[in-house]
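Visitor: Pasting the sequence and the predicted coordinates here, then a few questions.
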Amino acid sequence: MRGATRGLIAGVAAAGMALMPAVADATPGSGVTAKILAQTTVGGKDYVLREITVAPGGTTGWHFHDGTLYASVKKGTLTHADFTCAIDGVYKTGAAFTEPSGPNHVHVGRNLDTLPLVLEVLYVNPAGSPLSEDAPNPGCPFQ
């Protein structure tokens, strides 16, 4: 019986992995660390406040959000690009910005400075949604 149970668990795990989306096309971030400062769920929405640090030369990787993101730059400079490869914002210490939701708003954030970038970010997502969804590079010459 133990062998049958183990076989069943292995089969379910293998089937689950086969159904997972491939991440070969995703552009993972590098040099990014984050810590959750606060979180709650109200009225079917998750509110998550995080502090995100991007090392010099680091990138968030291409991604989008299922909800709206509100951010402020605590330290450093964020260079932000959209899916057209256009730099749609250079945000310095004290600046605030928003990122709209959905896969039609793919973007990347980069720290092109020699000092760490520190952001304070509030995610307002549908309850249970991930904070961000990886996306492939839309053809831009940078990550």
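Guide: Ah, there it is. Because the structure is predicted, anything quoted here is derived from the model rather than measured.

Visitor: drop to CA atoms for contacts and neighbour counts, all remaining ones
Guide: Fine.

Visitor: ranges for the helices of this protein?
Guide: 2-19 (DSSP state H).

Visitor: Identify the single longest strand in it, thanks.
Guide: strand 45-59 (DSSP state E).

Visitor: residues in contact with that one?
Guide: 29-41, 60, 108-129, 143 (CA atoms under 8 Å, 6 or more residues apart in numbering).

Visitor: Just to check, N125 is in contact with Y70?
Guide: No - contact criterion CA atoms under 8 Å: N125 and Y70 do not qualify, at 11.2 Å.

Visitor: Look at the two and report which has more neighbours.
Guide: Higher neighbour count among N125 and Y70: N125, with 22 against 16, using other CA atoms under 10 Å.

Visitor: Tell me who's in contact with the residue nearest to the more buried one when sequence neighbours are not counted.
Guide: In this structure, N125 finds its nearest non-sequential neighbour in G67, 4.1 Å apart by CA to CA, 6 or more residues apart in numbering. G67 makes contact with 100-102, 123-126, according to CA under 8 Å, 6+ apart.

Visitor: can you pick the most crowded of those residues?
Guide: Going by other CA under 10 Å, Y123 tops the contacts of G67 with 24 neighbours.

Visitor: In addition, the following structure is provided for comparison:
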Amino acid sequence: MRIARFLPLPLLAAAAVSCRDAAADAPTAPAPPLAPSAARSASRSAADPVVIPAPNGFVSTVLARGSFVDAIDATFRIKHHTATRVVHVDDPTQMVMARITIAPGGALPWHTHPGPALVTVAAGALTVVDSEGCEAHTYPAGTSFMDSGQGHVHTAFNGGNVEMVLYVTYLDVPVGQSPLVVASNPGC
């Protein structure tokens, strides 16, 4: 299932304009891969710009979706590169688990998530570009990270030459809503 299939109708139009199928005929230039580290992500600053491919070549398959039956809340402290971000989730509605693949040179659109997203890179390497400062961080296979969601805008792409596979657990996704909320390019 392509990610656009489960976007709400207002976002389908935006996704249709900004996203192309993996079989699109317009090639994109993949960004040069960053040297991965087994323990931590590699990063580039805005002073060392990275080329972000146009959104294309990705598939998101929902593996499971479930409603929380018990009242829960969670607080996460994410010590993310240069700062600590506190994320509070008060009684999330649903949890969604998905498998995302991105072809070499493929990219996701600029987006956020309704709540936090816990990500594990199973194959390849994922480069994430943060809208705050336009810094790029690369996560190689075998690493995990957390995106705070809740309006935190970013994009991600596969700058390598093998298919990249992610497993993502999204928290606080309202019933019937996609875990990917398309956002505007912040100018990175």
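Guide: Yes, it's here. Just so we're clear, the structure is a prediction, and the values are computed from it rather than from any experiment.

Visitor: TM-score for these two?
Guide: Once superposed, the chains reach a TM-score of 0.75 (TM-score structural alignment, normalised by the length of the first structure), with 119 aligned residues with a CA RMSD of 2.0 Å.

Visitor: sorry, back to before: ok, the contacts of G67 of the first structure in the second structure: which stay?
Guide: Among the contacts of G67 of the first structure, the ones whose aligned partners also touch in the second structure (both residues aligned by TM-score structural alignment, their matches' CA atoms under 8 Å) are 100-102, 123-126.

Visitor: Redo the residues you listed as JSON lines? Include distance to G3 of the first structure.
Guide: Compiled in JSON lines, these are given as follows (distance: CA to CA, whole Å):
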{"residue": "P100", "distance to G3 of the first structure": "50"}
{"residue": "S101", "distance to G3 of the first structure": "47"}
{"residue": "G102", "distance to G3 of the first structure": "45"}
{"residue": "Y123", "distance to G3 of the first structure": "45"}
{"residue": "V124", "distance to G3 of the first structure": "45"}
{"residue": "N125", "distance to G3 of the first structure": "42"}
{"residue": "P126", "distance to G3 of the first structure": "41"}
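
Visitor: Nearest to D82 of the first structure among these?
Guide: Checking those against D82 of the first structure with CA to CA, the nearest one is P100 at 11.3 Å.

Visitor: list the contacts for that closest one?
Guide: Taking CA under 8 Å, 6+ apart as the criterion, P100 of the first structure is in contact with 65, 67-69.

Visitor: and those, which of them are in strands?
Guide: Per DSSP E, the subset of the contacts of P100 of the first structure in strands is 68-69.

Visitor: so how far does stretch 174-187 of the second structure reach from one end to the other?
Guide: 29 Å (CA to CA, to the nearest Å).

Visitor: how about stretch 103-123 of the second structure, aligned to which bit of the first structure?
Guide: Residues 55-75 of the first structure are where stretch 103-123 of the second structure aligns, taking TM-score structural alignment as the criterion.

Visitor: Would you mark the buried spots in that stretch?
Guide: 55-56, 58-75 (16 or more other CA atoms under 10 Å).

Visitor: Might you calculate how far it sits from the centre of the chain?
Guide: Distance, stretch centre to chain centre, for stretch 55-75 of the first structure: 7 Å (CA atoms, centre = their mean, to the nearest Å).

Visitor: Can you pull up the most central residue in the second structure?
Guide: Nearest to the mean C-alpha position of the second structure, by CA atoms, centre = their mean, lies A156 at 5.6 Å.

Visitor: Now the aligned partner of that residue in the first structure: closest residue in space, sequence neighbours ignored.
Guide: Aligned counterpart of A156 of the second structure in the first structure: G109 (TM-score structural alignment). Closest residue to G109 of the first structure apart from its sequence neighbours, by CA to CA, 6+ apart: H80 at 4.6 Å.

Visitor: Tell me, how many residues neighbour the one you found?
Guide: H80 of the first structure has 19 neighbouring residues, counting by other CA under 10 Å.
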